[in-house]
Structures are given as C-alpha cells and as structure tokens.
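1. Fold the stuff below for me.
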Amino acid sequence: MSLDSIARATFPEGHVVFFGIDGKIILTPQSYEHSSTIKSMQYDTVVSLGRHAKTPSDVYIDFPADENSAPDLAILREDARREGKRHTFEDVLLISEVVSVSSARKDYDDCTAKYGRYGIPVYLIVDPYAAEAVLHTEPTGNGYGTSRVHSYGTGKLPIPLADGRTFVLDLDELPLPEADSGR
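-> Have a look, this model is predicted:
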C-alpha cells in the first residue's frame, strides 16, 4: 500500500491504526474501558516495579515465525536490550491483554496458545466486561498449565515474576464499563 493510498484510506471509527515496519497494518479497537484499564495497569507497574521499569504498552515485540505482537502491556526483564528497534519475546516476563469487543476470541484463545507456545512466563487477560482477570502461568507447548480467575473488587493480586520481582495488580481499581457502553 502506497503512502498516497494510506492518506486517502478511511479506517473504521473507534480504531487505532498501527503501521508496522514489516508492511502490516493493524486496526485495534479503542474504547474508554480499554484505555482506562491499560492506564490503571500501567499505574500499578509504577507502584510495584518503579518508574523506570521496562513496561511497554502497544509496542511491537518480536516473536519467531513472523508472529510479532504489540500487547496492551508487557513487563520486561530489567536487563532487557533491544535487538535493532525491538525487544524479543525472550525479554518478556509478563504480557497482559485487555479484552475489547472484537478481541475476546483472540485474547482468550489465540494469544493464550501463542504466548504459552513461546514460553512467556505469565499471561494476564483483563476483561472489564466480565469484571475479571485470568492469570495464566506454567507455559506449555500449546497454552498454559495453570489458569486462575480473579474477580474485580477482591483486593490486590500479587503476581510473582520470573526475575524475583512482584507485580501487584489492584483489582479494586480496575474500571468497569458504563451501563450503556456495551461490548
């Protein structure tokens, strides 16, 4: 797709458009609930891990076989270094995806299988519509060996990271959708 055709293209309302250096165009739905949930998790990373912790949001991470991802939130090893312009999946300690209207199947099924297959130690699905966080640990070749559901409003959830640090997700502070927002 040429720059001229991109400039003239119309993209669906309510979506953020990412243009990858590899030529991919990714449309990501953007909602208030999605954005607020990511912001809340980012705040928790600062409180838990410090201001300068490596916690990218919506930033490409290289995976093998051209399965690159830009997760809603990632927590990287403290000594992680970019290879070229990106970090690799080997730097990742935790990935979190926030469920949105169009991403539920991908977040619950596709990403669980993918992140487990590549050995991401912790995969956290945060679902504002179900008011729960699903914590996956013990990666396997096709997913995770352990999954635990934690409801919003049940306090602070300590999540041990493979490097000895602990990320604490405050389940009391995660935003809920407004009554008329729908999925």
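2. drop to CA atoms for contacts and neighbour counts, all remaining ones
-> OK.
3. what residues are up against Arg117?
-> Residues in contact with Arg117 (CA atoms under 8 Å, 6 or more residues apart in numbering) are Pro139, Thr140, Gly141, Asn142, Gly143.
4. Contacts only, for the last one.
-> Taking CA under 8 Å, 6+ apart as the criterion, Gly143 is in contact with Thr112, Ala113, Lys114, Tyr115, Gly116, Arg117.
5. which one among the residues you listed gets closest to Ala70?
-> Tyr115 (12.3 Å; CA to CA).
6. what about that closest one, which SS state?
-> helix (DSSP: H, G, I helix; E, B strand; the rest coil).
7. Buried ones in the helix or strand containing Leu93, by neighbour count?
-> For Leu93, the host element (DSSP states H and E) is strand 92-98. Going by neighbour count (16 or more other CA atoms under 10 Å), the buried part of strand 92-98 is Val92, Leu93, Leu94, Ile95, Ser96, Glu97, Val98.
8. Tell me which of the contacts of Arg117 fall in strands.
-> Judged by DSSP state E, the contacts of Arg117 include Pro139, Thr140, Gly143 as members of strands.
9. Chain neighbours aside, what residue packs nearest to the second one?
-> So that's Thr140. The shortest distance from Thr140 to any non-neighbouring residue, by CA to CA, 6 or more residues apart in numbering, is to Gly116 (5.4 Å).
10. and for comparison, fold this next one:
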Amino acid sequence: MTVMAERPTTNRTEVNSFEDLLDTLDELDVPDGYKAEIIRGNIIVSPWSKAYYLDVMELVCEQLRPYLPEEHRISFGPFLYVFPGVERAYGPDIHVARRSVSRSTSTHMDGEALAFVAELTSSSTRDDDLTDKVEMYGRAGVPVYLLLDMQEEQATVLWTPSAKGYGSRITRPFGEKLPIPAPFDCLLDTAGFQAP
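-> This next block holds a predicted model:
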C-alpha cells in the first residue's frame, strides 16, 4: 500500500512539504504487522520481516556490539530516522546511533546521529533498499550501510558517503566473512544468514 503525497491531511490541507508528510505519517494508523517510511515523496507502508530475519538481525548486532564507537548503541526495531536534507524518513532494520539521539519524546530521530544502518531486503522493499536507500543514506552522510540481500543471499557493505551516494563497496555471498570498515574495523561472519 502506498499513500501518495497528493493525499490530503486530516485537516484537509494539501501535503506539499516534507514536514507535512511527517505530520501525515504521525497521524497514520498503520495496520499491525506493517511499518511506514517516507521514500521519494511518498509514505510507503510495507509488511514486517519474515521470522528468520530476527536471527540474522541478532547475529549482526552480537558481532558488531564489541566494535561500536564510544557512546553509541546498536538496535533493531521500528524507529524512524529523519533526513530532512534529502527529504526521507527511514526505519532501518538495524541501526547504530549516538545514545543521545534517544533522549527525546519525539517519534522521529535525527538521521545525523547514525554511524551504521543495515537493511534486510524483502520482496516488497528490495527495490528501495537497493536503489533509493543506497543513494540517500550516502548523501545523508551515514558512514556505513550494510545491505543484506535476502533473496540473492549476499551481503554488501557500502562506505565513503558523498553527495552521489557511496564511493566504496564490497559484496560477499552469505557464508563468507565481510569486512566492515571504520569506525568498526571488523569482520562480519555471514554464516547462518541463509533462509531455513
């Protein structure tokens, strides 16, 4: 399901800015089992992940936790990070951010606090994870983006963010070790990331 930008808000004003989209998103009654993000000027509602994705997310968190930058935490779950400069709001599957970003009552967190994001593709999100998010996370300056392509069973790490996206990338099939660059400087073992 997609909520288009032309859709009126609850007070019957036109949605014509990123802030209007955020307000509409806050008022949206998202069905159980779904999450909502702002992608390319639209509110996109997509289903939550398959059950085995939880194991993969926990494996990533367990392996990266010892290498976190000081005053950062790694989490997975439904938190919305806002990137006003690129007019996007994403709920990454896994995120590493400064601890201070969560000291707020807002439902939106500052995307500039992120040091790392990971997305696990699904049939409904794969295109956005491989295109829009690669470009926008890089343009927003997120230092490391880990893309776990669950359909192709391969992991790609992207780093060196710039105005054009990311300048560096490495891809490995699931089962191999993938180097995760600074500020982590570690190897991620992707054994066990395959579907059961």
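11. isn't there a strand covering Tyr43 of the first structure?
-> No - assigned with three-state DSSP, Tyr43 of the first structure falls outside any strand and is helix.
12. what's near enough to touch the counterpart of Ala104 of the first structure in the second structure?
-> Counting by TM-score structural alignment, Ala104 of the first structure lines up with Arg126 in the second structure. By CA under 8 Å, 6+ apart, Arg126 of the second structure lies in contact with Asp149.
13. do the same with Ala70 of the first structure
-> Ser57, Asp58, Val59, Tyr60, Ile61.
14. rerun that using 10 Å as the cut-off
-> Phe18, Ile26, Pro56, Ser57, Asp58, Val59, Tyr60, Ile61, Asp62, Ile95, Glu97 (CA atoms under 10 Å, 6 or more residues apart in numbering).
15. Please apply the same query to Leu157 of the first structure.
-> Ala133, Leu135, His150, Thr166, Phe167, Val168, Leu169, Asp170, Leu171, Asp172.
16. what about the second one, neighbour count?
-> By other CA atoms under 10 Å, 19 other residues sit near Leu135 of the first structure.
17. just Arg98 of the second structure next, same as before
-> 18.
18. same thing with Phe18 of the second structure?
-> Residues lying near Phe18 of the second structure (other CA under 10 Å) number 20.
19. How about Lys24 of the first structure?
-> 10.
20. surely it meets Tyr60?
-> No - applying CA atoms under 10 Å, one finds Lys24 of the first structure not in contact with Tyr60, separated by 11.6 Å.
21. Using the three-state scheme, assign the equivalent of Val56 of the second structure over in the first structure.
-> Aligning on TM-score structural alignment places Val56 of the second structure opposite Thr37 in the first structure. At Thr37 of the first structure, secondary structure determined by three-state DSSP is helix.
22. now swap in the one 10 residues further on and tell me
-> When states are read from three-state DSSP, the local structure at Val47 of the first structure comes out as helix.
23. mind listing what it touches?
-> Met41, Phe167, Val168, Leu169.
24. where along the second structure do the helices fall?
-> 18-27, 53-64, 126-130, 132-139 (DSSP state H).
25. want to try CSV for the ones you listed, with distance to Thr2 of the second structure as columns?
-> Output for the helices of the second structure, formatted as CSV (distance: least, CA to CA, whole Å):
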stretch, distance to Thr2 of the second structure
helix 18-27, 12
helix 53-64, 24
helix 126-130, 13
helix 132-139, 16
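26. any idea which of those helices is most buried?
-> helix 132-139 (a mean of 21; mean count of other CA atoms under 10 Å).
27. now that helix, how far from the chain's geometric center?
-> With CA atoms, centre = their mean, to the nearest Å as the basis, helix 132-139 of the second structure stands 10 Å off its chain's centre.
28. Give me the buried stretch members for stretch 27-35 of the second structure, please.
-> For stretch 27-35 of the second structure, using 16+ other CA under 10 Å, the buried residues are Lys35.
29. go on, stretch 138-158 of the first structure?
-> Pro139, Thr140, Gly143, Tyr144, His150, Tyr152, Leu157.
30. All set now, cheers.
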